[in-house]
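>>> can't give you the sequence, but here's the structure:
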């Protein structure tokens, strides 16, 4: 870095400052080459670091247990260790910011992103998130706690207005975020798509400025969810520092015009850019080659830690003397269910990645016991949107005839 942040800020033109508040592309922020300001690069989480690949593609990555599984460990110290692994994975992708953890709550079993979230309990979620944040940021990678706030409904997720009284909002929905800021010291927060009591979160000044920065003392950046910004002046005045992805739709030239028209004071832009430069300093972005090439890690120690976390996450709901399996007393074993034959280790969407290592339950049982007993598999009930035709043993009579 060529000098203190304020000195660097003073050398930037208005256009350059505004350019730093918008994305260059899907996963990086505009650089200012003239002053040696590099591009911050971000990557999706929370159960790995995908890099610049689109949903479910990219360089193979370590896949740690999902957020719900991490919550089931009740072990913030273990999650902090996993955070260190995620920092190394993120660095290997040439990135500085991990878009994680997700600390929304399980408010309904129909939530499509529930697997990313830790639990239905604000305190447990906050404790696990604090461990996650400390581990990641100790490795020089910023966390971006998401999605602030009350983005728990699958119905009209990107536009719905979550109508919540202030006490419930603070004690339930906001509580994990408050812990992430005050106890975890997160360097980033992602504004959610939805509205809260009629106002989109990315332009909600009470939430982003009064509560987040004023009451909780947050000193990091606020980033929009992808295409989640809805306005220019209202978002800037509320405290939205970074519109993603790029090229910007609401910032960019529109924000320059808003400043020149007096709708947004330039001091607001300066404050946002200062926070972005501080983030670049915290993540050592100035100290490394710009736009580093993505690389794959495959560390045995990381795999062992992920395996240990998986075992701690397992919850046995019922056991009528069946487990552990007594192989010497069994002639055959029925394995039923579509997820037995498929390694369902993650959900889809922005959390999906190409896992380096995965083993299905059926493959594991076959490898361990296949030489000692007969293992028969049936998909059973499939919960796809469209029903599949019955076949095989499903329609077979007890005497072996066709059903």
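Perfect, thanks for sending it. Quick caveat, the model's predicted, so the values are computed rather than measured.
>>> going forward, measure contacts and count neighbours with C-alpha atoms only.
Will do.
>>> need the helices for the stretch 301-403 of the chain, in chain order.
338-341, 361-369 (DSSP state H, counting those that start in this stretch).
>>> ditto for the chain
Secondary structure of the chain (DSSP state H): helices located at 5-11, 14-19, 67-73, 76-92, 122-138, 166-168, 175-182, 205, 233-238, 253-260, 266-282, 300-313, 338-341, 361-369.
>>> which other residues reach the shortest one?
This points to helix 205. The contact list for helix 205 (C-alpha atoms under 8 Å, 6 or more residues apart in numbering) reads 237, 238, 239.
>>> skipping adjacent residues, who's closest to the second one in space?
Residue nearest to residue 238 in three dimensions, not counting chain neighbours: residue 205, with 3.9 Å by C-alpha to C-alpha, 6 or more residues apart in numbering.
>>> put this next to the first one:
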């Protein structure tokens, strides 16, 4: 799509002129939770928005239609492929068109500053160039199909702790050279149709009110002609936000603008021309997505989430990004190998992170299912140690709807007078947000049945007054909010459980009273808003029993595969991590298995780095990310070599907690100070600001070996390198050739300046040429308040990550 032409702008101005001030302002706030306000008199239809980092969820936060669950952002980015990112954008456009969605709220292009960040799984990388180039390709893939993209979250939004009120403090150089750079690359290379302003403050000013960033840089310097919307509930003011460049407040229909903003215009605080510019940008978006004038046609007969083509696409995307961290010749698995597959993540593979990135997939394939399908009875499966600290909602399958006998539960919502509002067949529901009920729900009744012998964990999740009956057990509990963050009720609802003995069939009835207590205190206003879930699962085994069972399984097999990782407790919106250590006793599990097994492979089912105290005890480590609905099939394909796991790390793995250039995510007196400046990740490690890491950004072994030769500099402005790469292994393979620049200036970090990927058959060679990105030779001159150019002197490093430099050229 091209930028708005003068004739188009004139046409939109004539439409705007027909509206009253009050109606203009109304159009600047959302219509519902995930739609924008229509205006039939000017041909403006309702624009539908959907969360989209790992799938297009649709207009429901939970319980919506079944959609494809894609691999998470770090796993997709690990392909180091703009072609892959553009393909993903196109596939997500298909998912959007199936649901008549106009704008997908992604990609997330904040950087991996501190590895404690809970939402890093949604973001691509610690490197701004890699992030920006992948984001630009993703945007192109979406928008060439007529579906708008939305870059998020503008800006310096790298942590979740107190995210609604915290202040990110950073200097202009760091802001420009690092955190704004991915947005700049995506805006200039792919012209995204919208951007989302973040929750946090930046240098004391709310992101939604950032005149300097939104008006001065994005709309001014970059000539961005799209729309800037708020993150949901992020807007705090009327006049300052409107003057600061924010165009749209989400969600609707309520918010801080409306009559307050109209009054600000009449009082002269906000010029009506500012309102007109905001509305013009909404109309430009509407025209681009087909919601202005004649409504667009959405194609029919697109692939369904469980179609063979989608299954194949999602398996390939996940396996391509998986990364071989170490390998003593044990991978890929030999055909004759008997395998003991061990670990909770093997039987309950985590395929997506928590929060707004979650979708409702048709199925999720576990590693156990995937490997059994390939290797049959050569695989034994053993559950491992407990991996969670918090209870988890019941999974359909373990709980059964007692009315139908089908997996799930029976839930009835009733109003104040006992009238039925709606019935569901799943053990988790949302109330008070996009539930489309005619009246508020006052009561929710959950009914489910389980069949089990032994200890089971039974309970409820969600802010309400509960009465629970399970067999002969009964308990009453009031589950209250633990913080003032309204997101808690949706993203991390509190819970209450008991452990009881089951012997056969057991029916569970849980009733939630959602009405505020008369004269209730703080937190009770949230009682009718949030997620409600039934909890039912086998109680965790004692540690000694779990370890002994795993060790015995490992002894009986030729090889043990231990699947460990994180869950949505650590990798989620609204919560940051406190450590990079694996939760529970997973480290003890790996060590015990490695001591007993002939050979041991560890699969890490996590989107972000974890500590590996057992690394020297095992024979191979495969980093599998959060692999989406086909995760188990992709893990099996990668382990067996059906698909080469040729990924390269997008984040540097440290050796220990805090052994990183940037660590703290907890505000001190309300502020997180970015004191490390531009030296995050590999940049800081290379400069000695943190110990040498365990694995560098760009590291990945694949299933072959490589030689580099004939390295020459073929151009200097910008620098261009040519090299020959030879596949010296016995398998066809993919290599990612990386170029870094180490400036001579002492205050400048080493930085990635370019890369390319090449497929080479076994024993063959290929010539590659990499042109460095000229933007990586800029520096921000804070004194002159403008860009200047580095001297150009320094070293170019041709590498497979900074831990494996193959050639150096002096500039």
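Perfect, thanks for sending it. Here the structure is a predicted model, which means the values were calculated and not measured.
>>> before we move on, the earlier item: quick one: map the residue nearest to residue 238 of structure 1 onto structure 2.
By TM-score structural alignment, residue 205 of structure 1 lines up with residue 211 in structure 2.
>>> just to revisit the earlier point, for PyMOL, write the selection for the buried entries among the contacts of helix 205 of structure 1.
Buried subset of these, written as a PyMOL selection, criterion 16 or more other C-alpha atoms under 10 Å:
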select buried, resi 237+238+239
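>>> got the contacts of helix 205 of structure 1 as a markdown table, with distance to residue 88 of structure 1 columns?
A markdown table is the format used below for those (distance: C-alpha to C-alpha, whole Å):
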| residue | distance to residue 88 of structure 1 |
| --- | --- |
| 237 | 35 |
| 238 | 33 |
| 239 | 30 |
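>>> quick one: map residue 166 of structure 2 onto structure 1.
Aligned counterpart of residue 166 of structure 2 in structure 1: residue 160 (TM-score structural alignment).
>>> got a list of what its match touches?
194, 195.
>>> returning to that earlier point: against residue 188 of structure 2, how distant is the match of residue 205 of structure 1?
In this view, residue 211 of structure 2 and residue 188 of structure 2 are 20 Å apart by C-alpha to C-alpha, to the nearest Å.
>>> repeat for residue 152 of structure 2
Applying C-alpha to C-alpha to residue 152 of structure 2 and residue 188 of structure 2 gives a distance of 15 Å.
>>> the more surrounded of these two?
residue 152 (24 against 13; other C-alpha atoms under 10 Å).
>>> from what I can see that one touches residue 192, true?
No - Residue 152 of structure 2 lies out of contact with residue 192 (C-alpha atoms under 8 Å); the separation is 11.0 Å.
>>> for residue 361 of structure 2, give me its contacts.
So residue 361 of structure 2 contacts 66, 67, 68, 69, 305, 629 (C-alpha under 8 Å, 6+ apart).
>>> and in structure 1, which of those remain?
Of these, the ones still in contact in structure 1 (both residues aligned by TM-score structural alignment, their matches' C-alpha atoms under 8 Å) are 66, 67, 68, 69.
>>> buried ones from those residues, can you make that a PyMOL selection?
The following PyMOL line selects those of these that are buried, judged by 16+ other C-alpha under 10 Å:
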select buried, resi 66+67+68+69
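>>> which one among the contacts of helix 205 of structure 1 gets closest to residue 73 of structure 1?
Closest approach to residue 73 of structure 1 among the contacts of helix 205 of structure 1 (C-alpha to C-alpha): residue 239, at 35.3 Å.
>>> aligned partner of that closest one in structure 2?
Residue 239 of structure 1 maps onto residue 245 in structure 2, by TM-score structural alignment.
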